[in-house]
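Undergrad: here's my sequence, what's the structure:
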Amino acid sequence: MQVVNRKGEREDVRFDAILDKLRRLAEGLDPNWVDPANLTKLTIEGLYDGVTTRELDQLAAETAASLVSQHPDYSKLAARICVDDLHRSTKDQFTDVITDLREYIDPESKKHAPLISEEVYNIIMENAEVLNNHIDYNRDFNYDYFGFKTLERSYLLRLDGEVAERPQHMLMRVSVGIHHGDIEKALKTYDLMSNGYFTHATPTLFNSGTPMPQMSSCFLLTMQDDSLHGIYDTLKQCAL
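TA: Predicted coordinates:
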């Protein structure tokens, strides 16, 4: 049985190569419960001839996630497999990713459709070395499977349907989008978010740094009275 690698070349499925990778990604997890050899065996059982290495990674991650009832560390391993795959398919430099997002051309209209605002783009480029050097991509491996898949599905920016950002790219984009030219505060915000001390609300993570940076969250108001007058008085209060 053969797999198709990222270069489009076919090669034989090697149990030891898959096992070595899973052992590397499982470092620091509970060795009494997390069994890379068994996970490799289960993964290979689900393969077919001509599967791509990306599909192999996806199968390994899904298989690891299915074992989470045995030990929660399997969720961490599943996420690490996904992150490792994402790192192989995305650019390393934060500024390279931001440039791609800024210069994006819509394939249908053939028009410039930037995903990053001009102001934020210029700030990032002016501070490229500091921002690039500050990002710690190892922190991407701190997510569990559910957390990473949530980011991948909804939060990380895409180009032509493919995820272009890594979690650390997103967090730095959000930080600069909030603090603009105050790079010291942007870096502090990035560190706090990437180390899990806090996170911003969904609208901020979605939109910070983009051409339409609408970052306010929803909020609830109690109607003044259960009547038309009460409803519209409440709306008037919001408007004012």
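Undergrad: rest of the way, CA atoms for contacts and neighbours
TA: Fine.
Undergrad: all strands for the protein, in order.
TA: For the chain, strands defined by DSSP state E occupy the ranges 2-4, 10-12, 51-52, 158-159, 162-163.
Undergrad: deepest of those, which one?
TA: Highest mean neighbour count of the strands of the chain: strand 2-4, a mean of 19 (counted as mean count of other CA atoms under 10 Å).
Undergrad: do you know which of the strands of the chain lies nearest residue 61?
TA: Closest to residue 61 of those, according to CA to CA: strand 51-52, at 14.3 Å.
Undergrad: packing partners of that closest one?
TA: Packed against strand 51-52 by the contact rule (3 or more CA pairs under 8 Å, 6 or more residues apart in numbering; DSSP states H and E) you find strand 2-4.
Undergrad: format the strands of the chain as CSV; extra columns: distance to residue 102.
TA: Below are those laid out as CSV (distance: least, CA to CA, whole Å):
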stretch, distance to residue 102
strand 2-4, 32
strand 10-12, 35
strand 51-52, 30
strand 158-159, 11
strand 162-163, 15
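Undergrad: and for comparison, fold this next one:
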Amino acid sequence: MLRMTVDSEAALVDMWPPFGLRIAARDDRHEIAVRVLRDEDVARIAGVGVHDVYGDDVPEHAFPWVFHNSPQSSAQHRWFNRANLSSEEWSLDFLVTAGGEPIGVVDMRSSDFAHTREVSTGSWVFHRFQGQGFGTLVRHAVAQFCFDHLGAASIASDWVVGNAASESVSRKLGYELLPDDGETTPCGPEGKPRPVRRGRLRAADYTPAARVECAGLTPQLRTMLGA
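TA: I've put the predicted structure just below:
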């Protein structure tokens, strides 16, 4: 019979260094913890539906996946990102918690980070936590992690035209609105294409507004990410 040893956690992190990454952020209102999704975390957010993210008033710019999500598709998506991580192309998927309770998810992605030094981000917060400043704190946690710890020169984010909340947070952090290139993204249950705008925040233009700490960004993990 195989028995787990007291060193199983260390062995797991040694096998997959992203599991050891921890980000903590706090401001005058909230404190959050951010960690790379493990399988138990994937299970905690599996099957998230449209009303979990948007409440009863579902906007036209709603993510299409929330209408068709299932525990199986959610797990496959997260496992795909994990299995295909390389220094040339990576996605780190994080669970965000407050007081131990999941409040949302944030993803950080990059292509050829060693040369571009840019990270693209996307996030969502459960509807019951929206409008309380959690989303802004998550964005500050991401910015300071990328700039101060990962060594990014810029971070980028996009939003569907009409998503005023996402655009407002981006502008608040100092994102520069990039020229409209005609890009669209599928939205709603039928995947109707809607116009997208993209913003970029450079490290030199960012003003920190939260206290952020990071642990677990080991040399092995830096190598995996091309950092």
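Undergrad: so what number do they get for TM-score?
TA: Here the superposed chains carry a TM-score of 0.25, computed using TM-score structural alignment, normalised by the length of structure 2; 104 aligned residues with a CA RMSD of 6.3 Å.
Undergrad: that older thread, and the strands of structure 1: which comes nearest residue 83 of structure 1?
TA: Residue 83 of structure 1 sits nearest to strand 162-163 of all the strands of structure 1, at 11.7 Å, using CA to CA.
Undergrad: okay, buried residues for the helix ranked longest in structure 1 please.
TA: Using DSSP state H, we find that the single longest helix of structure 1 is helix 73-89. Neighbour-count burial for helix 73-89 of structure 1, counted by 16 or more other CA atoms under 10 Å, picks out 73-83, 85-86, 89.
Undergrad: got CSV for these, with distance to residue 169 of structure 1 too?
TA: Listed next are the buried residues of helix 73-89 of structure 1 as CSV, based on distance: CA to CA, whole Å:
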residue, distance to residue 169 of structure 1
73, 25
74, 25
75, 22
76, 20
77, 21
78, 21
79, 17
80, 17
81, 18
82, 16
83, 13
85, 16
86, 12
89, 14
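Undergrad: quick one: contacts for residue 89 of structure 2?
TA: Residues near residue 89 of structure 2 by CA atoms under 8 Å, 6 or more residues apart in numbering: 109, 110, 111, 112, 113.
Undergrad: who wins for neighbours among those?
TA: residue 110 (23 neighbours; other CA atoms under 10 Å).
Undergrad: correct me if wrong: residue 197 of structure 2 contacts residue 156.
TA: No: Residue 197 of structure 2 lies out of contact with residue 156 (CA atoms under 8 Å); the separation is 10.8 Å.
Undergrad: the more surrounded of the two?
TA: residue 156 (23 against 19).
Undergrad: skip ahead from the helix or strand where that one lies and say which helix or strand is next.
TA: Element membership for residue 156 of structure 2, per DSSP states H and E: strand 154-160. Once strand 154-160 of structure 2 ends, the next helix or strand along the chain (criterion: DSSP H and E) is helix 164-173.
Undergrad: for that next one, name the packing helices and strands.
TA: For helix 164-173 of structure 2, the packing partners by 3+ CA pairs under 8 Å, 6+ apart come out as helix 134-144, strand 154-160.
Undergrad: which neighbouring elements make contact with the first one?
TA: The reference is to helix 134-144 of structure 2. Applying 3+ CA pairs under 8 Å, 6+ apart, one finds that helix 134-144 of structure 2 makes contact with strand 22-26, strand 118-125, helix 164-173.
Undergrad: which residues are in contact with the closest residue to residue 98 of structure 2 other than its chain neighbours?
TA: Using CA to CA, 6 or more residues apart in numbering and skipping the chain neighbours, the partner closest in space to residue 98 of structure 2 is residue 32 (4.7 Å). For residue 32 of structure 2, the contact set (CA under 8 Å, 6+ apart) comprises 24, 25, 26, 96, 97, 98, 99, 137, 138.
Undergrad: so the helix or strand containing residue 32 of structure 2 versus strand 22-26, what angle?
TA: Assigned by DSSP H and E, residue 32 of structure 2 belongs to strand 31-36. Strand 31-36 of structure 2 runs at 160 degrees relative to strand 22-26, counting by axes from the mean of the first three to the mean of the last three CA atoms, to 10 degrees.
Undergrad: got the angle between strand 31-36 of structure 2 and helix 134-144?
TA: 60 degrees.
Undergrad: please tell me how far residue 100 of structure 1 sits from residue 130 of structure 1.
TA: 19 Å (CA to CA, to the nearest Å).
Undergrad: also residue 95 of structure 1?
TA: Per CA to CA, residue 95 of structure 1 is found 11 Å from residue 130 of structure 1.
Undergrad: neighbour count: those two, which is higher?
TA: Ranked by neighbour count (other CA under 10 Å), residue 95 of structure 1 and residue 130 place residue 95 first, with 20 against 13.
Undergrad: which residue, other than its chain neighbours, is closest to that one?
TA: Nearest one to residue 95 of structure 1, counting by CA to CA, 6+ apart, is residue 128 at 6.3 Å.
Undergrad: what's the answer for residue 122 of structure 2, then?
TA: residue 107 is the one closest to residue 122 of structure 2 (CA to CA, 6+ apart), at 5.3 Å.
Undergrad: and that neighbour, that's in a helix?
TA: No: secondary structure of residue 107 of structure 2 (DSSP: H, G, I helix; E, B strand; the rest coil): strand, not part of a helix.
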